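Colleague: 3D model of this:
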Amino acid sequence: MGLHNWVQIYLQEKLNCIDYKGYKARDKDMPDVNDHVINLQFSWKGLVKPVGSSFIGVSPEFEVALFTIIFLKSNERVTNAVVKVDEYLLEVVVCRHGRAIGTSYPKLLSSNNRDL
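Modeller: So this is what the prediction gives:
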């Protein structure tokens, strides 16, 4: 389904399939124009996703490049890499599905600890 991508989240919300619950920005209460990664909570078709994460407003080329680099660096079924991108400390997760990427997503590590 790809609910780690802001375009898919938007399309599912437009179809009334997602009930958005809230977000966490990095180290602050409100995101601003410089925030490009958020943790969010939503329900999709009645199932609650307690914490999901997504890049927001970055180019598809950036996402493809980042996830491809992580994919190519390991042959493990799941590869976790901690990276610093601009001001963000992220854990990037890439899961293999055979010779392809099955799923991939960022986890925002440098965020505040307030509840959603």
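
Colleague: C-alpha only now, for contacts and for neighbours.
Modeller: Fine.

Colleague: what are the boundaries of the helices in this structure?
Modeller: 6-14, 60-72 (DSSP state H).

Colleague: now show me the structure for the sequence below, then we'll compare the two:
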Amino acid sequence: MSVHPTEEELESLSLACQKLWDLDENRLEPGVDYAINVQGGKNPFGNQDAAADKLFLGVKDDVWQRQTYVIFYNLLDNYERQTGIRETLTPQERQETIAFVNAIMETKPMQYCHNLLVKKGRAPADEGEFKDLLMKLWFYFYRRETDFDSSGFEHVFVGEVKNGKVTGLHNWIQFYIEERKGNIDYRGFIRPRRRGQGVENPDGNERILTVQMEWGDELKPISTIFIGTSPEFEMALYTLCFLAGGEENLIDIEQYDVMIKCYRMGRDRDQIGTAFPEVVGVDQ
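Modeller: Prediction:
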């Protein structure tokens, strides 16, 4: 499948995002590479715990031998959980970040993302310059509560705690790892407002799920995560929507109507403050 966008995809962000999905050769298959136990549904404001067990029943061991998954995993412990604490990168952590950007640029989703952004005049054609742009968008530190205490990658993929509340943490790999460690308590999935929207009767094959969780002692009433997608797909999806879309981007992926929300941070408002999916028809 070509990593070069068609004219139709250049005109439609939704078609482009579906193409990213189709190009995600590293995506896991439910019931083959992983299994989930969705359990009970709830509204986001209820206090009851609708899930006695973990969300993830397991992920196959050989998944963690895939290059982008391994390097992504290495990044997750490089950050302070609490905002207001200045972040620093050791030389090793910086090399891990560079290795991740290099690795995802070898994949079809990121190559397609780059080609489309170049065609639309939103990114430099030179691959080295585009990697520098990815570093700035995702990994350069900026201020949430104090100088250099956050970054786009940390917020979206790792998660943070600010004023006693969980923010970000929209990635299934981080969710799975923290759940295995006993740090995340899955409290059930969020029911759609109306029939025919979102996940009504989950069967374990969901590709996107809106959940409630506790991370440590802090509650996140509602958070939507893709399930089984590769790190490169999510990086490409959010980068594409941030640079070629707006704050709210309504797209169709597989059978899901999804709103990708992107907000800006940084001194010049040119870095990713957050980027995350919402399933249309589910209260956020």
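
Colleague: nearest to Val51 of the first structure, out of the helices of the first structure?
Modeller: helix 6-14 (13.6 Å; Cα to Cα).

Colleague: and the closest one, how far from the second structure on average?
Modeller: Compared with the second structure after fitting, helix 6-14 of the first structure has a mean deviation of 1.0 Å; criterion: mean Cα distance after the TM-score superposition for the first structure.

Colleague: what residues in the second structure pair up with that helix?
Modeller: Against the second structure, the aligned range for helix 6-14 of the first structure is residues 172-180 (TM-score structural alignment).

Colleague: in that stretch, what's buried?
Modeller: Trp172, Ile173, Gln174, Phe175, Tyr176, Glu178, Glu179, Arg180 (16 or more other Cα atoms under 10 Å).

Colleague: state the pair within these that is farthest apart.
Modeller: Trp172 and Arg180, at 12.1 Å, using Cα to Cα across those.

Colleague: thinking again about what came up before, turn the helices of the first structure into a markdown table, including distance to Leu40 of the first structure.
Modeller: Formatted as a markdown table, the helices of the first structure follow (distance: least, Cα to Cα, whole Å):
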| stretch | distance to Leu40 of the first structure |
| --- | --- |
| helix 6-14 | 11 |
| helix 60-72 | 18 |
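
Colleague: what's the closest of the ones you listed to Ser53 of the first structure?
Modeller: The nearest among these, by Cα to Cα, is helix 6-14 at 9.2 Å.

Colleague: and the aligned partner of Glu63 of the first structure in the second structure, how far from Ile71 of the second structure?
Modeller: Matched to the second structure by TM-score structural alignment, Glu63 of the first structure sits across from Glu234. Glu234 of the second structure sits 15 Å away from Ile71 of the second structure, taking Cα to Cα, to the nearest Å as the criterion.

Colleague: also Lys136 of the second structure?
Modeller: Applying Cα to Cα to Lys136 of the second structure and Ile71 of the second structure gives a distance of 19 Å.

Colleague: which one of the two has more residues nearby?
Modeller: More neighbours surround Ile71 than the other of Lys136 of the second structure and Ile71, with 21 against 17 (other Cα atoms under 10 Å).

Colleague: so who does that one touch?
Modeller: Neighbour list for Ile71 of the second structure: Glu96, Ala99, Phe100 [criterion: Cα atoms under 8 Å, 6 or more residues apart in numbering].

Colleague: now do the strands in the second structure.
Modeller: 34-36, 41-42, 56-59, 160-162, 165-167, 184-190, 208-215, 218-226, 248-253, 256-265, 271-279 (DSSP state E).
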